[in-house]
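Take a look and give me a structure for this.
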Amino acid sequence: MIEREFPSRGDRQARQAARRKTIIIWSSVLVLLLALLLGVKPVYRGLKARRANQLAAEAEGMVRDGKFTEAASRYRAALQLDPLGYRPLAGAARLATRGGRPEARDIWLQVMRLPEVTSADRQDYANLLLQRGATGPAEKIIENLLKTAPDAKTMGLAAQYSDKTGHEEKAIQFARIRIERAPEDAAPRFQLAELLAKSSDAAKREEARQILWVVAGQEGPSRKAAIEALARAPELSTQEQQRVLVALEAFPDRSIIQDLLAAEIRLKLQPEAPEQIYGEAIGRWGGGETGEVADLAHWLNGHGQSERVLTLLPTERAVGSEALLLSRLDALAKLERWKEIDSLLERPDLTLDPAVAESFRARAAMSQNASMDAELRWERALALASGDPPKLRFLAKFAEQCQANAVALKAFNQLARLPEHAAFAQRGRQRLIERTGDATAARVVAERLTAVAPEDVNAQAQLTHLNLLLGVEVGANLEKAKALVEKYPTRLSFRVSAALGYLRQRDPALALAQFQGPAPIEWPRTPPKWRAVYVAALAANNRGDEARQLLATIPLERLNKEERELVAPISGER
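This next block holds a predicted model:
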């Protein structure tokens, strides 16, 4: 019988102890490895974030040095390393805003979601929203800023918002508060002057000029802008024009803008010396940088000096720059030298964008009564611009200037499909259709505009006015017009709509009462269609002599059918 050997109790305990030790060692190793794995990821993220901040810092320096393309590249690399890093996102948002990039708003939205977001970020984002017409989102941010950071910059934003939404008095009030918050800064005074200058109240426009004179008399970054604004002011006396001229000519290194503003004033003060004034402007700037020469040519064309433009820009010089070429083409068109335009556009070395070139060919064909050729050229220009918003915007405006309304409408229709350009497109369509005198068609476009820009109070007011003009739901639309007047008592256009509503309801006394505003109305400065409503209100209140006197200032051909019907009792037209 074979005996089986069994390990002793001591051996078993030793082996168990060894196994426990091995398990403990391996467990410790595994725990250590797991800890390392868990720790490496945060460390790696931290290293990436640190590098991203370094790249953002480099980008900030490049922005200060004016190297915007290089800065954009650095920000792009930083965001690839740390997509939610505050410094790269905020810097990229500001750079995109500065460059007018369409993605700026999306980047700012990312910044707004970060815990590090500052009041300065919110102010810059609100400013961008106001620039792009997004008054609804801007309102919420500005309301918050007025509670949390009511500094001068916020007051300036509130003034901008109020101005864009039609609150003239509120805008002026916020601008005055901005001055109180930054009494040493000239920029708030300049903003207030701009707001006052747009008023229909002559006293406020006079105050605007007085503010500009004060700013113009002080050293600082706003001095130059104030002098230039005064030079553009339409109501300067002869003495004030002379003062502005002295101030413009006192700049040690005048820019072409300042020089042309000075020339503009000299043309008014010295109407007997245009040849000398034009000659001096050409002598000073005719050999300047391309941008300066283009500004000079544009100014000369605007003053009917097209022959001088052709001398300034011979063909060989013009073809080297699109801006100069456009100025030469414009001069040739004003002189109706269509064959020269055709010849110039056929040059093989022409660098002009094909859509722009076809637009000029179409304009030349129109002017030569070659309607079939013009139609083909316009269609080709539309095809070349299709899908390219900047080209479509150029084509829409150019065709509108050429009175090729059908082409302009097609370009606006294409733009209307793009959310970023829809409001611009609908306003363009509205202008075109209003020129046809078709109020019904204009109302359809106004409805579309309120759909794409529901926060635009001017669009709402336009639709309300057209509804009242056409007699559509008069009661409901009169209530809307009254609400607009209550909210914006200084807006004459809204009071005109309310008056029209009362006329439709046969209440002439209340219609006339809408024109008893806080400031006297300078009727010669108002659109003919507004004057037509006032004429109708005067006539309905048995003030025929006043109605006839005002009617004499209205070009009836600029009124549509419904507006002519309003003044028919006085004009005698039926």
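
For the rest of this, base every contact and every neighbour count on C-alpha atoms.
Will do.

separation between residue 212 and residue 39?
The span separating residue 212 from residue 39 equals 63 Å under the rule C-alpha to C-alpha, to the nearest Å.

ok, those two, which is more surrounded?
residue 212 (26 against 11; other C-alpha atoms under 10 Å).

What residues sit buried inside stretch 406-418?
407-416 (16 or more other C-alpha atoms under 10 Å).

right, and out of these, which lies closest to residue 61?
residue 415 (37.7 Å; C-alpha to C-alpha).

Does the closest one fall in a helix, a strand, or a coil region?
Recorded secondary structure, residue 415: helix (DSSP: H, G, I helix; E, B strand; the rest coil).

my guess is it contacts residue 423, does it?
No - the criterion here is C-alpha atoms under 8 Å, and residue 415 misses it with residue 423 at 9.1 Å.

hmm, back to that, can you redo the buried residues of stretch 406-418 as a markdown table with distance to residue 349?
Shown next, in a markdown table, are the buried residues of stretch 406-418 (distance: C-alpha to C-alpha, whole Å):
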| residue | distance to residue 349 |
| --- | --- |
| 407 | 28 |
| 408 | 29 |
| 409 | 32 |
| 410 | 30 |
| 411 | 28 |
| 412 | 31 |
| 413 | 33 |
| 414 | 31 |
| 415 | 31 |
| 416 | 35 |
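
Sequence B follows; please return its structure for comparison with A:
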Amino acid sequence: MSRRLTLIFWPWGFIGLVFAVVVVALALKPVYHAAKRWRAGTFLKRADSALKAGYWKRADEQASLALQMDPNSLEAVRVLARSARQQGSSSCVALWSEVAQWPEATESDRVELAAAALQFGFQDVAEKQVEVLLAQPRPSAAVYRLAGILAHHEQQPGIAREWFERALQLDPKDAGARVNIAELDLLAPANAGSEQRALNSLRELARRRDEWGLESLRILVSWARRKPAAMPFDPGLAAALRSHPLAGMRESCLAADWEMQSHPEHADELLRDMVARASSLPPPDQRELAQWLNRHKFFEQTIRAFPPDAKLSPQTLVCTLDAMAALGKWSELNRFLEQDLFTEQPALVWLFRARAARELRNAQVFEVDWRQAVRSAGNDPAMLRYLGYYAEMLGETAAAVAAYEALRASPPDELEALLRLIRPYEALGRTTDLQKVFERLAVLRPNDAVVRNDYAYLTLLLNPANLDARQKAEQNYRANPRLPAFAATYALSELRQGRPSTAVTAMRAVPADEITAPGWQAVFAASLKGNGDKAEAAKWAHLIDTSHLKPEERALVADMVGGSR
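Purely as a prediction, here's the structure:
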């Protein structure tokens, strides 16, 4: 009997157990997700604190962990975008673009996107965002201010003023708009009276204890440095900049610059004071001070303030090693590099090993170490950017190309990398590579007439028979006949087609004092010679700095110019 009951109830008991497990699992699932969201919130708080303190790497790590816990954390992407912008990385534009696509994105997110786009040269992105924001039923004062900043960036001060004034009408307490208007009047005063009014306005705003008070102080001091006769050194204003509650080492350095410019005899005392408090500064301020000391070539003071120590932050330690390199301390530098340094950024060790090899005239070791530095940087855009900058600073143009080409492989940083490649490719005379750069730029910035024109110009230098380049040259010229770059491209096209008289006519339409680039001068000289104006062609050829000609441009005037000058 008991066996029969067991056989009857066992299946039902098993089913009940399974049902209970399912119920418990369903009940625990929301708890599990809630726990993950809570954990993500904890990471976000840490990321935000690290970002405010200037610890970018920690902020990135914590924000990334928050995203792992909660892939729908919009705030985590915002933190990553802010961090990238503070680090000077153009990847912040891609991150803010991602934020703007979320349904929960706010107006301030679009403002951040447009501001970042302007900072890193994505003008078309900024223009699009401003259009979207202005199309809202009721744009805020921040949107009008952004439109003003865009107009100022496009060198349209009158339109910029209108937008700033509209922001002020909407919110009479908008200190940012008042600062913008005052700065506009200071940089492009209509008369002496407007300049003085701007100074008075900024002095009043400088009393504020918020970001706009600090910005007003920065503007005043920066302007005074540019125009020392108009505003002599003011100890009170310098002290106000240093002591502002939001001021950091950046502001202390700006005030010191002003004082040393006006009173060089104060330099030693200022340096002693700044170096004396170096060890007590937080790491972000230590980095700022070390960079400032090196910028002024106070290398001994850099080493005194921040002796080589593996415990220094990587950014500050780089400055110390730079100072040692500048002073030729190669033996000390090589010994120090034998330590376990920059474990998270090994490219820096290879960078300084390459620098030491270069200065010791060991070209082969330099090349090997430099390749290793680029390889060690991997896909870290900030490190690749730094390697490229460092190579250019050393005059190692080919090494800079290697770093920027690696940076180009990162989609968010591709545009920045392409723009950075222009200068080294020009210096190396690699016109074919330069043309490929502009070919890609034309795809990324299809509405940029300057890019289209430069692409057509380079294509015509390399392939005179290219029909598409000829058509683009004419289209661009017809739309902008008075711009020398556009006229030179059209003239080159006409010259290549055996019509030098048309080429000369196009160049003569441009004021002579605006034909300043060696390439434009070469095109004009070659066109004049082809048209039979040999005397004038010789005059233009004599003006050319041939050291800045591309090989193909040099070929245009090879029989008219001698060696480089």
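
quick one on the thing from earlier: which of the buried residues of stretch 406-418 of structure 1 sits closest to residue 235 of structure 1?
Closest approach between the buried residues of stretch 406-418 of structure 1 and residue 235 of structure 1, by C-alpha to C-alpha: residue 408, at 34.6 Å.

Map that closest one across to structure 2 for me.
Alignment note: residue 408 of structure 1 maps to residue 400 in structure 2; criterion TM-score structural alignment.

what's that match in contact with, if anything?
By C-alpha atoms under 8 Å, 6 or more residues apart in numbering, the residues touching residue 400 of structure 2 are 387-392, 424.

Distance of it relative to residue 425 of structure 2?
Residue 400 of structure 2 sits 10 Å away from residue 425 of structure 2, going by C-alpha to C-alpha.

residues shared between the contacts of the two?
Common neighbours of residue 400 of structure 2 and residue 425 (C-alpha under 8 Å, 6+ apart) do not exist.

sorry, back to before: sort out for me which of the contacts of residue 400 of structure 2 are in helices.
In this view, these that belong to helices under DSSP state H are 387-392, 424.

In the buried residues of stretch 406-418 of structure 1, find the pair that's most separated.
Across the buried residues of stretch 406-418 of structure 1, the longest distance by C-alpha to C-alpha is 14.2 Å; it joins 407 and 416.

Buried residues of stretch 252-271 of structure 2, list them for me.
By 16+ other C-alpha under 10 Å, the buried positions in stretch 252-271 of structure 2 come out as 252-259, 270.

Could you list every helix and strand in contact with the longest helix along structure 1?
The longest helix of structure 1 (DSSP H) is helix 9-64. Contact partners of helix 9-64 of structure 1 among helices and strands, from 3 or more C-alpha pairs under 8 Å, 6 or more residues apart in numbering; DSSP states H and E: helix 68-81, helix 86-98.

Going by neighbour count, list what's buried in the last one.
Using 16+ other C-alpha under 10 Å as the burial criterion, the residues of helix 86-98 of structure 1 that qualify are 86-97.

can you check the first one too?
For helix 68-81 of structure 1, the buried set under the neighbour-count rule, 16+ other C-alpha under 10 Å, comprises 68, 71-72, 74-79, 81.

helices and strands around that helix, which ones?
Using 3+ C-alpha pairs under 8 Å, 6+ apart: helix 68-81 of structure 1 touches helix 9-64, helix 86-98.

Repeat that for the shortest one.
On a contact count with 3+ C-alpha pairs under 8 Å, 6+ apart, helix 86-98 of structure 1 meets helix 9-64, helix 68-81, helix 104-112, helix 119-131.

Quick check: the shortest one compared with structure 2, mean distance?
What it means is helix 104-112 of structure 1. Helix 104-112 of structure 1 differs from its equivalent in structure 2 by a mean of 6.7 Å after superposition (mean C-alpha distance after the TM-score superposition for structure 1).
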